[in-house]
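Engineer: pasting the sequence and the predicted coordinates here, then a few questions.
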Amino acid sequence: MILENAPAAVTWLVLVTAALCAGFAKTAVGGIGLFTVVLAATVMPAAESTAAVLLLLIIADACAVARYHQHADWKLIRQVVPAVLPGLLVGTALLAVLPDSLLRRIIGGILLAMAALQLLPRTPRPSRGTAVATGLAAGACTMMANAAGPVMSLYLLARGLDKRRFLGTSAWFFAGVNLCKVPFAAGLGLFDGEMLVRTLILAPAVLLGAFLGVKLVDRLKQSVFQRVVLGATAVSALALILL
């Protein structure tokens, strides 16, 4: 990890930035949520950073649900959710046989390909089979590299949702997924008192990021919002491949 032995001030600066990204991603540009994962992993051991990021994301999920809960498209959520658990199992199996660095690069390559498809002329809206495939991919990617955000962002873009339906649907989906991951992390002993205190200290940064995200989205036109999400997803995919 690049900054694992950095001074405490640098570590806290990185963590505050990660917390800001978590809040901002949930209420504005979902594609940048992966930067929270990348930043935390530079200053914390892998398992600890995964658990710490999960707690930050749950706070950010609560902010997004509070703001956009009435805009969720529950039909889309019901189509995707049943395949998430099998996706988690697939991700677990792949983790057992492939190195983490290779998995990240595979996911990044898939995301780049999916992002490129968004630039092609629009085809009919994705079928139910595509929703199932998205659920599988989201479950697998969140288990392997906490990268389900870009997967869902690309799927929701393909469905042509307006920005508030996009954010409301994403908010409820990830609130459920992240809460489901808590017992697994707790069972592995990844939560302790020090981590909970650190999360409380970072919570205001998450809230600030969420507030800034809301303000930005209110000013973005729909076409600009779509391009920003697509661009952020592509950058996240590159980060997976290169880092």
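Structural biologist: Yep, that arrived. Numbers count the residues shown, from 1 in each chain.

Engineer: all contacts plus neighbour counts: C-alpha atoms, from now on.
Structural biologist: OK.

Engineer: pull the distance from the lengthiest helix in the chain to the chain's centre.
Structural biologist: Criterion DSSP state H: the longest helix present in the chain is helix 193-219. Mean-position distance between helix 193-219 and its chain equals 15 Å (CA atoms, centre = their mean, to the nearest Å).

Engineer: tell me which residues of it come out buried.
Structural biologist: If you call a residue buried by 16 or more other CA atoms under 10 Å, then helix 193-219 has these buried ones: 195, 199, 202-214, 217.

Engineer: hey, where'd the strands end up in this structure?
Structural biologist: Taking DSSP state E, the chain contains no strands at all.

Engineer: what sits closest to Arg159 if chain neighbours are left out?
Structural biologist: Arg125 (5.8 Å; CA to CA, 6 or more residues apart in numbering).

Engineer: point to the residue nearest the middle of this structure.
Structural biologist: By CA atoms, centre = their mean, the mean C-alpha position of the chain lies nearest to Gly149, the distance being 3.3 Å.

Engineer: residues contacting that residue?
Structural biologist: Gly30, Gly31, Gly33, Leu34, Ala138 (CA atoms under 8 Å, 6 or more residues apart in numbering).

Engineer: putting a second one here so we can go through both:
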Amino acid sequence: MLDLTVGGWVLAVIAAVAVGLAKGGLAMVGMISVPMLSLVMSPVQAAGLMLPVYVVSDVGGLLAFRHHFDRRVLATALPGALAGIGIGWAAAHVVPVDGVTFIVGAVGLIFALNALIRPHLSAQKRRPSPARGTLWGLLSGYTSFVSHAGAPPWQVYVQPLRLPALIYAGTTTWFFAICNWVKLIPYAALGQLNPAALATAAVLTPAALASVWIGLRLVRIIPEALFYKLITWGLLAVSLRLIWQALA
């Protein structure tokens, strides 16, 4: 098991809860997990620790949305996503830890600023496009590999498609579940799924699974706009801290 301080364990549990809430319907919340853990460990270690938590939490989402997803959207985005994961694997030994820290912080910062400055994407409905799907799928796959932060590029592609809410949630769940299962191969090859990380992930998984249920309930109680505004400001603060840490 990883040797974490009390503060590190607190952040790890919060990160696991964020993953569970994301799988319970509060999709963007999961983005804060790796940036938050990167405050107390390397982002590479943080990503390896959280992947098993994501994979186990995905099971509940796949069961819930097994009949609700858009095959056309997945067909246009998954090839690019798999290529992005491959690029992340190939560049894993080239990009230094500080570089990964900066990328994680930059991705979070860009998304947070975009969410604050442009709270609504274009209202014009689009159709699934192999070109756009490949581009945004590639970026989503790469950022997902680096820090499980593939949601912003994915949202840029899928949100303008104006899918029905249930189909949107199900397609998103299937897309990232497939990406997470594929990431197990390069993460294991890179040594990120070591026994200590797996043991720690096993301790955190119950909190994530319980939070899936909590997420399903919170979606119906908390005003979505207020909740995401708080998460966005939190992500902004953590991302700025990571960028400063990388540059320092």
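Structural biologist: Arrived safely. Just so we're clear, the structure is a prediction, and the values are computed from it rather than from any experiment.

Engineer: if we can go back for a sec, and the two most separated of the buried residues of helix 193-219 of structure 1?
Structural biologist: Spanning the widest gap among those are Met195 and Val217, at 31.3 Å by CA to CA.

Engineer: helices of structure 2, residue ranges please.
Structural biologist: Under DSSP H, structure 2 gives helices at 6-23, 33-37, 43-64, 71-90, 97-117, 130-147, 151-158, 165-189, 195-221, 224-247.

Engineer: please identify the most buried of those.
Structural biologist: Comparing the helices of structure 2 by mean neighbour count (mean count of other CA atoms under 10 Å), helix 33-37 ranks first with a mean of 27.

Engineer: and for it, what's in contact with it?
Structural biologist: 8, 11-12, 14-16, 18-19, 43, 46-47, 50, 104-105, 108, 147-148, 235, 238-239, 242.

Engineer: I'd say Leu2 of structure 2 and Leu198 touch.
Structural biologist: No: here Leu2 of structure 2 does not reach Leu198: they are 9.1 Å apart, not a contact under CA atoms under 8 Å.

Engineer: check the gap between the residue mapped onto the residue nearest to the centre of structure 1 from structure 2 and Ala165 of structure 2 for me.
Structural biologist: Taking TM-score structural alignment for the superposition, Gly149 of structure 1 sits opposite Ala151 in structure 2. Ala151 of structure 2 sits 16 Å away from Ala165 of structure 2 when distances are taken as CA to CA, to the nearest Å.

Engineer: counterpart of Val65 of structure 1 over in structure 2?
Structural biologist: By TM-score structural alignment, Val65 of structure 1 lines up with Leu62.

Engineer: which residue packs closest to Leu113 of structure 2, ignoring adjacent ones?
Structural biologist: In space, Leu113 of structure 2 is closest to Leu236, 7.4 Å off (CA to CA, 6+ apart).

Engineer: tell me the contacts of that neighbour?
Structural biologist: By CA under 8 Å, 6+ apart, the neighbours of Leu236 of structure 2 are Gly108, Leu109, Ala112, Leu113.

Engineer: with distance to Leu82 of structure 2 added, can I get these in a markdown table?
Structural biologist: Listed next are those as a markdown table, based on distance: CA to CA, whole Å:
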| residue | distance to Leu82 of structure 2 |
| --- | --- |
| Gly108 | 21 |
| Leu109 | 24 |
| Ala112 | 25 |
| Leu113 | 27 |
